[in-house]
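Undergrad: Next comes the sequence, and after it the predicted model I'd like to discuss.
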Amino acid sequence: MASDHSSHNQAKFVLANNDLEQQETMEVETKDLDYSKRSQWLRAAVLGANDGLVSTASLMMGVGAVRQDIKVMILTGFAGLVAGACSMAIGEFVSVYSQLDIEVAQMKRDSERENGRDRDEEEDEKEKESLPNPIHAAAASALAFSVGAIVPLLAASFIREYKVRIGVVFGAVSFALVVFGWLGAVLGKAPTLRSCVRVLVGGWLAMAITFGLTKLIGSSGL
């Protein structure tokens, strides 16, 4: 009897351990899934803001290379903000709508394969709720771009002196690039230093190339 009782306790202990291991495995898988889902919207938000920041700042730097007037620089940045936000929104809308069409078509094919078998209404509702929303995606993309683009605009808006204005825009954009790189790395569980350096150097290159080429073309008299 003692042996049977001991064996029973061992069996319960093994089952408890197995349950604990399964629970830990499910928790790990859930965390991985959460980070995977998070990385999708995070990537879109960070890239949108970074695009708005770099493209608008580069436009302003390029125009500033040949025209020192603050009004011209601000108008250029504002035009870049509006055009870029609209472009991002339209592109995201078309892309997500195409994805929506594909997923809806797949749902119809799955329903037809069931040959009229009763479907779970709750499952159908969950599938519909999980479908991507083109309007939400377009709005989020435009908003993210605008958030980034407004940084160089605000930095240049109140500074009349040309050289000081260029320096302030460069400093504000550099700081924002570091913040975006750090934010994306922290929320995405990636190395922060590497991400910050990569985003910062990329932004510097974009501004330097735009400034240099515009200066070259402007000085050539074309």
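TA: Looks like it came in fine.
Undergrad: rest of the way, CA atoms for contacts and neighbours
TA: Noted.
Undergrad: helices or strands next to the longest helix anywhere in the chain in the packing?
TA: Looking across the chain with DSSP state H, the single longest helix is helix 2-64. On a contact count with 3 or more C-alpha pairs under 8 Å, 6 or more residues apart in numbering; DSSP states H and E, helix 2-64 meets helix 70-113, helix 134-156, helix 162-187, helix 192-219.
Undergrad: And here is the other one:
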Amino acid sequence: MGRQSGGARNLHDEGHVADRLNWLRAAVLGANDGIVSTAGLLVGVASASSSSSALIVAGIAGISSGALSMAVGEYVSVSAQSDSEKAMLELERRELAEIPEQECDEMAHLLRQLGMSSVTARRAAEEIHQGDALPAHAQLELGVDPEATSSPFEAAWASCLAFTIGGLVPMTAALLAPAHLVVPVVMGGVVLALLLTGALSAKLGKAPVPPAMLRLVAGGLLAMVITFGIGRLFGTTLG
């Protein structure tokens, strides 16, 4: 009995670890968005104007609007996901109360799909249904962990904070660089930051590191080159 509870505890701990990894991956993506979007904005402004005050205003506006936009977007999307999960869990809870025999048959079917024999699957399903069968049905049938509920507020502030931290990288580089070196210094700082976030995201996802780093750097440089060209075009036209 002790060994069984220990195994259940380990599975529960693994679920929390997976949940933390999901938040870390979301934070890395938020930081990447902050780096690229703010850098693109600053490079575009720097290519059209050499005013440091313009860079400061553009950086603050870009970071604040982007961070708030991500926070609202995360809140709305996670709220919708959370509402959908709660509705599915409530439906499953009602079905377990009203048609337990059919739900037990369904559990046996799900277990057979996992590779159990018919006899073992039936025995396991009946044993599961002797207690609270909702967690097993939720995970096997719906792909939802009843204990791992998503928090819209946590998602909102995490995205907002990650975007802000990411955006401060190119803004700091732009403010510290000499006026005639703003663009190359920002690009260099962004490349280093994207290399770091690419390596971190790949390690968190247990994926190959070089391709992830290359994708982020290529995407970031492309965005900055495009905004640099737009800034040059409109700066020359307006000048």
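TA: Looks like it arrived, so ask away. If you're wondering where the values come from, they're calculated on a predicted model, not measured in any experiment.
Undergrad: Redo the helices and strands packed on helix 2-64 of structure 1 as TSV? Include distance to Val14 of structure 1 and mean neighbour count.
TA: Converted to TSV, those look like this (distance: least, C-alpha to C-alpha, whole Å; neighbours: other C-alpha atoms under 10 Å):
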stretch	distance to Val14 of structure 1	mean neighbour count
helix 70-113	41	17
helix 134-156	48	22
helix 162-187	37	18
helix 192-219	42	16
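Undergrad: OK, contacts around the nearest residue to Gly198 of structure 2 once chain neighbours are set aside?
TA: Closest residue in space to Gly198 of structure 2, ignoring its immediate chain neighbours: Met213 at 4.3 Å, by C-alpha to C-alpha, 6 or more residues apart in numbering. With contact set as C-alpha atoms under 8 Å, 6 or more residues apart in numbering, Met213 of structure 2 has these partners: Leu194, Leu195, Leu196, Thr197, Gly198, Ala199.
Undergrad: give me that answer again for 6 Å
TA: Leu195, Gly198, Ala199 (C-alpha atoms under 6 Å, 6 or more residues apart in numbering).
Undergrad: At the geometric centre of structure 2, which residue sits there?
TA: Nearest to the mean C-alpha position of structure 2, by C-alpha atoms, centre = their mean, lies Ala26 at 2.2 Å.
Undergrad: Just the angle for the longest helix of structure 1 relative to helix 70-113, thanks.
TA: Angular relation of helix 2-64 of structure 1 and helix 70-113 on a 0 to 180 degree scale: 140 degrees, by axes from the mean of the first three to the mean of the last three C-alpha atoms, to 10 degrees.
Undergrad: quick one: helix 2-64 of structure 1 to helix 162-187, angle?
TA: Using the same axes, to 10 degrees, helix 2-64 of structure 1 lies at 170 degrees relative to helix 162-187.
Undergrad: Might you calculate how far helix 2-64 of structure 1 sits from the centre of the chain?
TA: 17 Å (C-alpha atoms, centre = their mean, to the nearest Å).
Undergrad: if we go to structure 1, which of the contacts of Met213 of structure 2 are intact?
TA: Using both residues aligned by TM-score structural alignment, their matches' C-alpha atoms under 6 Å, structure 1 keeps these contacts from the contacts of Met213 of structure 2: Leu195, Gly198, Ala199.
Undergrad: Closest to Val225 of structure 2 out of those?
TA: Val225 of structure 2 lies nearest to Leu195 out of the kept ones among the contacts of Met213 of structure 2, by C-alpha to C-alpha, at 17.6 Å.
Undergrad: And that closest one? What does it align with in structure 1?
TA: In structure 1, the residue matched to Leu195 of structure 2 (TM-score structural alignment) is Val178.
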